[in-house]
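Participant: Structure for the following, please:
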Amino acid sequence: MRHSPAMRDAESVDIDPLARLWHDGWRDAHARILPAELARRRTLESFRQRLADNLAHTRVAGAPGHPTGFCMVKQDELYQLYVSADARGSGIAAALLADGENRLSACGVTTAWLACAIGNDRAARFYEKNGWHRKGPMTSELETPDGIFRLEVWRYEKPLHQS
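Facilitator: All right, here's what the predicted structure looks like:
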């Protein structure tokens, strides 16, 4: 049985390493399947700014300044979930996902949702394995430094138990 890693609130010292982790993870998972125009807008600095803006809604695994993964929530959405390449398969992603679900539930969310890039089959299998159900396609309005970028994604939902 795997040890469940401790989750903690993100700190300002985590912003730069998380931005690198997110940027690398985004490119690894999405560069082949998403429009080049969106990839052009997903710079390291854009990830750094999004982290700084959402730090209060971000939890991480790993020591301060050396995170191995993170989960960000936004209202009723499990907004972002990334782990470093070397942490894949370690159980960190599942622990971060459960932590995010618990945080949403504690805020009174009864059905959480997330967006998954169409074609990101590895992520889709992971979400489905963890009780999320694909509801179908939706248009997501992604924030970029150049304004909103509309992208069709898979919408996943999961009913949450109230804490």
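Participant: contacts, neighbours, all on C-alpha from now
Facilitator: Fine.
Participant: how much space between the spatially closest residue to residue 120 that is not a sequence neighbour and residue 13?
Facilitator: The spatially closest residue to residue 120, leaving aside those adjacent along the chain, is residue 29, at 6.6 Å (Cα to Cα, 6 or more residues apart in numbering). Residue 29 sits 25 Å away from residue 13, going by Cα to Cα, to the nearest Å.
Participant: try residue 36
Facilitator: Residue 36 is 31 Å from residue 13, where distance means Cα to Cα.
Participant: With residue 152 instead?
Facilitator: 34 Å.
Participant: Please generate a structure for the following sequence too, so the two can be compared:
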Amino acid sequence: MFDIRPADAAHREDIVKLWHQGWHDAHANLVPDGVLPYRSKNHFSLWMKESEDSFFIASDDIGAVGFVSVNGPEVVKLYVSDRARGTGVAQALLSFAEKRLHEAGIERAMLLCTAGNIRAERFYAREGWDLSHSYEGALWTPKTSNERFFVLTHRFEKDLTLPP
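Facilitator: Below is the predicted model of the structure:
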């Protein structure tokens, strides 16, 4: 069993670890090589510090197994540990985020997914998210960097007018 709760400062290291591992697993082969130096654990810590997202963490008896973040009408980040894949944690985190957005009065939610992340694309489709469109999206780099990188990005949307 696991529970989902708002993340606080004590969860920061767990989130960065999950995010770093999950991002490299799902995205490293889909982005320009030049972005990889900006995907160290230290950069994920900085990225999180700059973020205005609300983070929620899923934990079991052993520790953190995943997290989700939301901002406005967007599910911004969703990552689960390797050991949590196939256990329902990702589905529970996405449902949790959808419920939070619905309760905040959001009628149409959105999320972005790097094109080619087939596992995520299939997951979102199974969970009722519709591919709205694709575009060349800018990847995060620190504010101090002048480098810009772009990757084909899918925008998924979901109607949240009905309670989850």
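Participant: re the thing from before, how about the residue nearest to residue 120 of structure 1, what's its match in structure 2?
Facilitator: Under the alignment (TM-score structural alignment), residue 29 of structure 1 pairs with residue 26 in structure 2.
Participant: And residue 86 of structure 1, by the same measure?
Facilitator: Using TM-score structural alignment, the partner of residue 86 of structure 1 in structure 2 is residue 83.
Participant: Please settle this for me: is its match part of a helix?
Facilitator: Yes. Counting by DSSP: H, G, I helix; E, B strand; the rest coil, one finds residue 83 of structure 2 located in a helix.
Participant: Can you give me the distance of it to residue 99 of structure 2?
Facilitator: For residue 83 of structure 2, the distance to residue 99 of structure 2 equals 25 Å [Cα to Cα].
Participant: Neighbour count: these two, which is higher?
Facilitator: Comparing residue 83 of structure 2 with residue 99 by neighbour count (other Cα atoms under 10 Å), the higher total belongs to residue 99, at 16 against 9.
Participant: Isn't that one up against residue 163?
Facilitator: Yes. Counting by Cα atoms under 8 Å, a contact exists between residue 99 of structure 2 and residue 163, whose distance comes to 7.5 Å.
Participant: What's the separation between the residue of structure 2 most remote from its centre and residue 140 of structure 2?
Facilitator: When distances to the mean C-alpha position of structure 2 are computed (Cα atoms, centre = their mean), the maximum falls on residue 146, with 24.5 Å. In this structure, residue 146 of structure 2 and residue 140 of structure 2 are 11 Å apart, going by Cα to Cα.
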